[in-house]
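**Student:** What shape does this take:
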Amino acid sequence: MTLPKTPSFRLDGKRALVAGASSGIGLACAVALAEAGADVTVAARRVEALEELVNEMSKAGMNAQAMPLDVADVTATQAAVATHGPFDILVNSAGLARHAPAVDTTEEDFDAVAGLNVKGAYFLTRAVARGLLDAGKPGTLINISSQMAKVGGIDRAVYAATKHAVEGFTKSMAIEWGKHGIRVNTICPTFIVTPLTRQTFDRPERRAWVEEKIKLGRIGEVEDIMGAVVFLASDASALVTGTALMIDGGWTAD
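**Tutor:** Got it, this is the predicted structure:
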């Protein structure tokens, strides 16, 4: 009998681009990929935060470099990816939320959130895929979506709409690029403790709503995302594409 062998979770020799890496989930994903052996380019608008992150990762023995990037600027994003790529792995954690009741949504807020969460994500994913296609290389592209891509939420009509859109283009891209060995997936977290979510947790009624919805009884931490992103980036998920990995503590199980 020949026993099967577990595929490797290691990422040695792989180049990864993590957008939105200056804090929160993006930062955690960058660290996770680097721990698994990837050479990680961290990208965001906040240059000082990126440089601090690269310094800390380097001191920990990880391979990392900074690339200033505003994902909402499609032209600049495409140029940066073309110059510094091709990348074997993409993790796009750049995102924006401006929560308000649907009747109070402004056109400015709608355009800002959709411009980054949908348009920016779409063209960043396309830019990395184009580099892989031109190089004839396989790859794995991961967009950080949300549990709100599967449900609705209080004051989150615009945000939920953008994340539903991300799921749609992810499936279509996965179908188009599968024959080239390029996998496209999303990670859908529940509420994770980050600087962007503190406004929710500072409101007792909203915190109670969140905690009641999460069946495991706790709000998420960035560490809850780290294993998942390594799984989707590695050969351990070689047959996974066009899907959403739910990390929601059971929120969407209803």
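**Student:** all contacts plus neighbour counts: C-alpha atoms, from now on.
**Tutor:** Fine.
**Student:** all helices in the chain, in order from the N-terminus.
**Tutor:** Secondary structure of the chain (DSSP state H): helices at 24-35, 47-59, 74-84, 107-114, 121-135, 157-177, 198-201, 204-213, 223-233.
**Student:** What separation do you get for Lys215 and Ile247?
**Tutor:** 12 Å (C-alpha to C-alpha, to the nearest Å).
**Student:** about what we covered before: just so I know, which of the helices of the chain lies nearest His99?
**Tutor:** helix 157-177 (7.4 Å; C-alpha to C-alpha).
**Student:** More neighbours: Lys215 and Ile247, which one.
**Tutor:** Ile247 (20 against 16; other C-alpha atoms under 10 Å).
**Student:** and that one, what is it in contact with?
**Tutor:** 147, 187-190, 224-225 (C-alpha atoms under 8 Å, 6 or more residues apart in numbering).
**Student:** Tell me which two in those are the farthest apart.
**Tutor:** Gln147 and Asp224 (14.0 Å).
**Student:** Please say which of the two ends up with more neighbours.
**Tutor:** Set side by side, Gln147 and Asp224 show more neighbours around Gln147, with 25 against 16, by other C-alpha under 10 Å.
**Student:** and this one, so I can compare the two:
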Amino acid sequence: MRLQGKVALVTGSGQGIGRAIAVRLAQDGARVVVEDCSDNAAAEQTLAAVRQVGSSGCVIAGDVGDAQIDRRVIEQSVAAMGRVDILVNNAGIEKRAPFVEVTEADYDAVMGVNLRGAFFMTQAFVRHVRERGDGGVVVNVSSVHEELPFPHFASYAASKGGLKMLMRDLAIELAPLGIRVNNIAPGAVQTPINAALMAQPEKLKALLANIPLKRLGTPEDVANAAAFLASDEAAYVTGTTLFVDGGLLWNYAEQ
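**Tutor:** Below you'll find the model as predicted:
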């Protein structure tokens, strides 16, 4: 129970990778704040899964793209749980379009959730940790596309590239506060965001040919990495990206 006594806040944890991380941290003893864009059935299902493995928590809803809501989410989390020790910035969206057809609305939506949300949620978390004075952990769920080009997803790639540099910068700036900051960069993972891909056998076959381990990742693969980075076993790890991609990044060739 390496996270016993800790409280973790996981954004976008109503499904997919976020849910798997919430449950994995709970298995290690953390109490969990399940954050999602709305207090919906999916978020409640995640909370039920957290309780099923013997932990406890609460659901707090809010659009992470709104800085004022980010501050409220941290405040409500502290009010409900007493403190927050671990922040997992998992919430993320993508919009497919040729670069010349990307709309301002879609650009703003992607950057708002993926980068602005992580920025201001972390800021609110750091202010809380600074008041406590006993350190904390930030884990951002980034993507292989913080390094790997992603044609027709320019805003997504830009947001993840920005998240890489934000992580590196904050790892240095926040170290005196005892706050570690790292990214996890998943490759192709079996989640709802990839449902269309998994339903197209030829495209899936081509993708698997680029993955040395010859399989898609699972949400649990990513969650295991998050549990490590959140724990004291990673006490000397900050300012880095842990790729969870089956070897995809260094073997990828655009078809």
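**Student:** List the TM-score for the superposed pair.
**Tutor:** Laid over one another, the chains give 0.92 as their TM-score (TM-score structural alignment, normalised by the length of structure 1), with 246 aligned residues with a C-alpha RMSD of 1.5 Å.
**Student:** Tell me which residue lies nearest the centroid of structure 1.
**Tutor:** The C-alpha lying nearest the average C-alpha coordinate of structure 1 belongs to Ile144 (C-alpha atoms, centre = their mean; 2.6 Å).
**Student:** how near is the aligned partner of that one in structure 2 to Ala157 of structure 2?
**Tutor:** Matched to structure 2 by TM-score structural alignment, Ile144 of structure 1 sits across from Val141. From Val141 of structure 2 across to Ala157 of structure 2, the span is 13 Å (C-alpha to C-alpha).
**Student:** same question, Glu35 of structure 2
**Tutor:** Plainly put, Glu35 of structure 2 is 24 Å away from Ala157 of structure 2 if you go by C-alpha to C-alpha.
**Student:** same thing with Val189 of structure 2?
**Tutor:** Val189 of structure 2 sits at a distance of 17 Å from Ala157 of structure 2 (criterion: C-alpha to C-alpha).
**Student:** now Glu131 of structure 2
**Tutor:** Glu131 of structure 2 is 34 Å from Ala157 of structure 2, by C-alpha to C-alpha.
**Student:** ok, these two, which is more surrounded?
**Tutor:** Comparing Glu131 of structure 2 with Ala157 by other C-alpha under 10 Å, the one with more neighbours is Ala157, at 24 against 9.
**Student:** Ala165 of structure 1 and Val118 touch, don't they?
**Tutor:** Yes - using C-alpha atoms under 8 Å, Ala165 of structure 1 is in contact with Val118, at 6.6 Å.
**Student:** neighbour count winner among these two?
**Tutor:** Val118 (22 against 18).
**Student:** thought that one was touching His164?
**Tutor:** No - counting by C-alpha under 8 Å, Val118 of structure 1 stays clear of His164, with 9.3 Å between them.
**Student:** so what's the nearest residue to Gly85 of structure 1 once chain neighbours are set aside up against?
**Tutor:** The shortest distance from Gly85 of structure 1 to any non-neighbouring residue, by C-alpha to C-alpha, 6 or more residues apart in numbering, is to Gly131 (6.5 Å). Neighbour list for Gly131 of structure 1: 81-82, 85-87 [criterion: C-alpha under 8 Å, 6+ apart].
**Student:** Give the aligned equivalent of Gly131 of structure 1 in structure 2.
**Tutor:** In structure 2, Gly131 of structure 1 lines up with His128, judged by TM-score structural alignment.
**Student:** again with Val71 of structure 1
**Tutor:** Looks like Val71 of structure 1 aligns to Val64 there (TM-score structural alignment).
**Student:** State the distance from its match to Val137 of structure 2.
**Tutor:** Distance of Val64 of structure 2 to Val137 of structure 2, given as C-alpha to C-alpha: 18 Å.
**Student:** Which of those two has more residues huddled nearby?
**Tutor:** The residue with more neighbours, out of Val64 of structure 2 and Val137, is Val64; 29 against 25, by other C-alpha under 10 Å.
**Student:** surely that one meets Met121?
**Tutor:** Yes - applying C-alpha under 8 Å, one finds Val64 of structure 2 in contact with Met121, separated by 7.2 Å.
**Student:** Between those two, which contacts overlap?
**Tutor:** Applying C-alpha under 8 Å, 6+ apart, one finds that Val64 of structure 2 and Met121 are jointly contacted by Asp70.
**Student:** Let me see the contact set for Thr11 of structure 2.
**Tutor:** 18, 34-36, 64, 88-91.
**Student:** Also Leu3 of structure 2?
**Tutor:** When contacts are counted by C-alpha under 8 Å, 6+ apart, Leu3 of structure 2 touches 25, 28-30, 230-231.
**Student:** which one of those has the most neighbours?
**Tutor:** Leu25 (31 neighbours).
**Student:** and the residue lying closest to that one once chain neighbours are set aside, how many residues sit next to it?
**Tutor:** The spatially closest residue to Leu25 of structure 2, leaving aside those adjacent along the chain, is Ala227, at 5.8 Å (C-alpha to C-alpha, 6+ apart). When counting by other C-alpha under 10 Å, one arrives at 24 neighbours for Ala227 of structure 2.
**Student:** Map Ala227 of structure 2 across to structure 1 for me.
**Tutor:** In structure 1, Ala227 of structure 2 lands on Val230 (TM-score structural alignment).
**Student:** can you pull the contacts of its match?
**Tutor:** Taking C-alpha under 8 Å, 6+ apart, we find Val230 of structure 1 in contact with 9, 32-33, 36.
**Student:** Closest to Phe201 of structure 1 out of the residues you listed?
**Tutor:** Using C-alpha to C-alpha, Ala32 comes nearest to Phe201 of structure 1 of these, at 25.7 Å.
**Student:** In this structure that closest one contacts Met226, no?
**Tutor:** Yes - under the criterion of C-alpha under 8 Å, Ala32 of structure 1 makes contact with Met226 at 5.4 Å.
**Student:** Thank you kindly, that will do.
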